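Colleague: Got a predicted structure here, sequence first:
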Amino acid sequence: MTVLPPSRTVTGPPPGTRVETLPSVPGLGGLYVRGAAGSAAAQIPGRTTATTLPAVAHRVEGVRVDPGHLTSYQHLLGETGSDALPSGFCHVLAFPVATAVMVRTDFPLPLLGMVHVANAASVLRPVHLGDALDVTAWTQDLRAHRRGTQLDVCAEIAVDGEVAWRGISTYLAKGVHLVGGAESSDAESSVTADASDQESSGEVGASVVWRLSADVGRAYGAVSGDRNPIHMSALSAKAFGFPRAIAHGMYTAARALADVGARRGPTYDWTVEFAKPVLLPGRVDVTYTTGADGAWTYAGRSSSGRPHLAGTVIPNA
């Protein structure tokens, strides 16, 4: 039996959630400044930290996609030129609205240091360039983890009042242990990055090599707005403990999605789990496997065999 990803089982904000409508999509630069200030304040001795998630969703209505923005994204990721928005681009559109929830003063975890460990997204109906998009984001399922605290950051894009896309991002706040809550059974990452382990009779496999340049983080930052210092340069990444800049996890996941291309169909589920970050410049060996049902499994590892990511792309009939 196929297990549905959380992006297919979540059906909107939890009961009792208040929706706050924002005048426009907030800029990620300003949000990161607020997030950094909040993270610093969380370290002040004696400061009381909330232990529940804000029962608030943020919404921006009537968002229009800039054609040049979509084209730049498609060129960078290797997506086919089309007016249908790839799921990875939908994530880019929703990310600032979701981040706005995570920098609220009543959000209990520091934004800096949060690790993106997994993502699931579903295109429930095609989203097209020219559609007026209503973007809603909220957080849910705060839970203890052996290495800190996990939660899910959820976002939806609706067209004409109907949810067309939904994404669920799972984050881990390492070393932050909140009072209460059952421990998550999830490991930090269960990625094996070996698609061949899942092959069975009748499956077809293929492999490619990505050679990522030192400026990939800056290029993806330009199209996504996510200019986190760990992605921008070796110098800025070293301040956060990395020997070199690292690729955005969602860049690697979206590139795998683009490699599957039109074979995913007009509506599909897309999942990824992240393991070791990709240092830039770097090489990723990626394996793709598909079965008779049309579902794709992908996995990426370093030349030394260390896993970077693994996931699925499943067309919906």
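Modeller: Now that the structure is in, tell me what you want to look at.

Colleague: hey, let's count contacts and neighbours off CA atoms from now on
Modeller: Will do.

Colleague: quick one: contacts of stretch 212-231?
Modeller: Applying CA atoms under 8 Å, 6 or more residues apart in numbering, the contact partners of stretch 212-231 are 27-29, 69, 72-73, 76, 92-93, 232-233, 236-238, 240, 242, 245-248, 251, 280-284.

Colleague: Ok, stretch 86-101 next?
Modeller: 25-28, 31, 56-60, 70, 73, 79, 107, 121-123, 135-139, 153-157, 165, 167, 224-225, 250, 254, 257, 270.

Colleague: So among these, which ones count as buried?
Modeller: In those, burial by neighbour count holds for 25-26, 28, 31, 56-60, 70, 73, 79, 107, 121-123, 135-139, 153-157, 165, 167, 224-225, 250, 254, 257, 270, counting by 16 or more other CA atoms under 10 Å.

Colleague: Okay, and which of those residues map to helices?
Modeller: The helices, defined by DSSP state H, take in 28, 31, 70, 73, 224, 250, 254, 257 from the buried ones among the contacts of stretch 86-101.

Colleague: biggest separation within those residues, which pair?
Modeller: For these, the farthest-apart pair by CA to CA is 31 and 257; their separation is 27.8 Å.

Colleague: so who does the nearest residue to residue 186 once chain neighbours are set aside touch?
Modeller: In this structure, residue 186 finds its nearest non-sequential neighbour in residue 145, 7.6 Å apart by CA to CA, 6 or more residues apart in numbering. Applying CA under 8 Å, 6+ apart, we find residue 145 in contact with 183, 184, 185, 186.

Colleague: Below is an additional structure, to be compared with the one above:
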Amino acid sequence: MNRQWQDLHSPDSRASLYLRAASKRKISGASLPTRGLRSMIRVQPDNLAAYRRLCHFPDDGRLPCSYPHVMAFNLQLQLLTAQDFPFPLLGLVHLHNRIDVVRPLGGIDALQFAVYADNLQAHAKGGTFDLVTEAEDGLGVLWRETSRMLVRGLKVDDQAPPNDEPEPDGLAQVTRWYADSDIGRRYAKVCGDYNPIHLSAASARLFGFPTAIAHGMWSTAMALAALRGHMPNSGYRIEVAFRKPVRLPSEVLLSASEAGPAGSLRLQGQGDLEHMVGRWAVL
């Protein structure tokens, strides 16, 4: 694809982007735009410190491997709420997330981000697309994220691909944590994701959820922080599939493989309810 790039001095304000998101409720097309967005984004030390406290990452001189997602969030919003983007932001479901840490994330003051949508596919419940985010320094790409998003009710002239997610086994308990009723609001305050399904039971019910649910990327970050001794510092890929949402409040249990260049993880709730499964491997 011949991608067209729009370079921004900075993304639009978050408030204006959410107003734009609220104004679009219907699917307006069935093809992805070829345009992508690029912008230089600086690390905000106070926000980084708040993210580390919220998700239990130590201050070890490196960015948490999930933090560039937070840095790029406004740029992602701007792409997903643009006039030429055919799907409404409200109602998108995050199914799967993959992060490649190509090189160490230390000594970073700013990164050049690029965001685009790709890989439209059929799904049993509609269609999916990949939201791709790349971060570069002076040497090239050092971090990449691919977020697979479900568009319910979208008609795609194709067959849905088979589900090839392996089921992890032989995992040992690593830790457990309690997701309290206000974690969605606290995560939103730090990371900017004010999706109503995460904020309160009342707002979640407007979108068909009986109670608020935890952000998938908060659960991912908590797992990554707990497993930082299991995975390499760089040159690896971590991918997770979101299964059943974590209803707030609730307690969850994280299990994982032994430390090594490759392994698996699982996040479970009461009654062995499976919230998230994942794996990591060297690139």
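Modeller: Received it, and whenever you're ready, just let me know what you need. Computed from a prediction, not measured in an experiment: that's the story for all the values here.

Colleague: Quick one: the helices in the stretch 101-250 of the second structure, in order.
Modeller: Applying DSSP state H, counting those that start in this stretch to the stretch 101-250 of the second structure gives helices spanning 183-191, 201-205, 216-226.

Colleague: equivalent range in the first structure for the longest one?
Modeller: For helix 216-226 of the second structure, the aligned range in the first structure is residues 249-259, judged by TM-score structural alignment.

Colleague: thinking again about what came up before, so which of the helices of the stretch 101-250 of the second structure gets nearest residue 260 of the second structure?
Modeller: Using CA to CA, the nearest of the helices of the stretch 101-250 of the second structure to residue 260 of the second structure is helix 216-226, at 14.2 Å.

Colleague: For the closest one, name the packing helices and strands.
Modeller: Counting contacts by 3 or more CA pairs under 8 Å, 6 or more residues apart in numbering; DSSP states H and E, helix 216-226 of the second structure packs against helix 45-55.

Colleague: How about residues contacting the helix it packs on?
Modeller: Residues contacting helix 45-55 of the second structure (CA under 8 Å, 6+ apart): 57-59, 64, 67, 186-187, 190-191, 218, 221-222, 225.

Colleague: from the middle of its chain, how far away would that helix be?
Modeller: Put simply, helix 45-55 of the second structure sits 17 Å off its chain's centre (CA atoms, centre = their mean, to the nearest Å).

Colleague: just stretch 77-94 of the second structure next, same as before
Modeller: 15 Å.

Colleague: do the same with stretch 175-187 of the second structure
Modeller: With CA atoms, centre = their mean, you get 17 Å for stretch 175-187 of the second structure.

Colleague: so that stretch matches what in the first structure?
Modeller: Against the first structure, stretch 175-187 of the second structure falls on residues 208-220 (TM-score structural alignment).

Colleague: same question, stretch 10-17 of the second structure
Modeller: Under TM-score structural alignment, the match for stretch 10-17 of the second structure is residues 24-31.

Colleague: Show me what residue 104 of the first structure aligns to in the second structure.
Modeller: So, by TM-score structural alignment, residue 104 of the first structure is matched to residue 82.

Colleague: give me the number of residues near that match?
Modeller: If you count neighbours by other CA atoms under 10 Å, residue 82 of the second structure ends up with 15.

Colleague: Per the alignment, residue 277 of the second structure pairs with which residue of the first structure?
Modeller: That one, residue 277 of the second structure, aligns with residue 310 by TM-score structural alignment.

Colleague: before we move on, the earlier item: in JSON lines: the contacts of residue 145 of the first structure, plus neighbour count.
Modeller: Below are these laid out as JSON lines (neighbours: other CA atoms under 10 Å):
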{"residue": "183", "neighbour count": "15"}
{"residue": "184", "neighbour count": "16"}
{"residue": "185", "neighbour count": "10"}
{"residue": "186", "neighbour count": "10"}
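
Colleague: which of the residues you listed does the second structure keep?
Modeller: Among the contacts of residue 145 of the first structure, the contacts conserved in the second structure (both residues aligned by TM-score structural alignment, their matches' CA atoms under 8 Å) are 183, 184, 185.

Colleague: Please tell me I have it right and the second one contacts residue 143.
Modeller: Read that as residue 184 of the first structure. Yes - Residue 184 of the first structure is in contact with residue 143 according to CA atoms under 8 Å; the separation is 6.1 Å.

Colleague: any shared contact partners between those two?
Modeller: residue 150.
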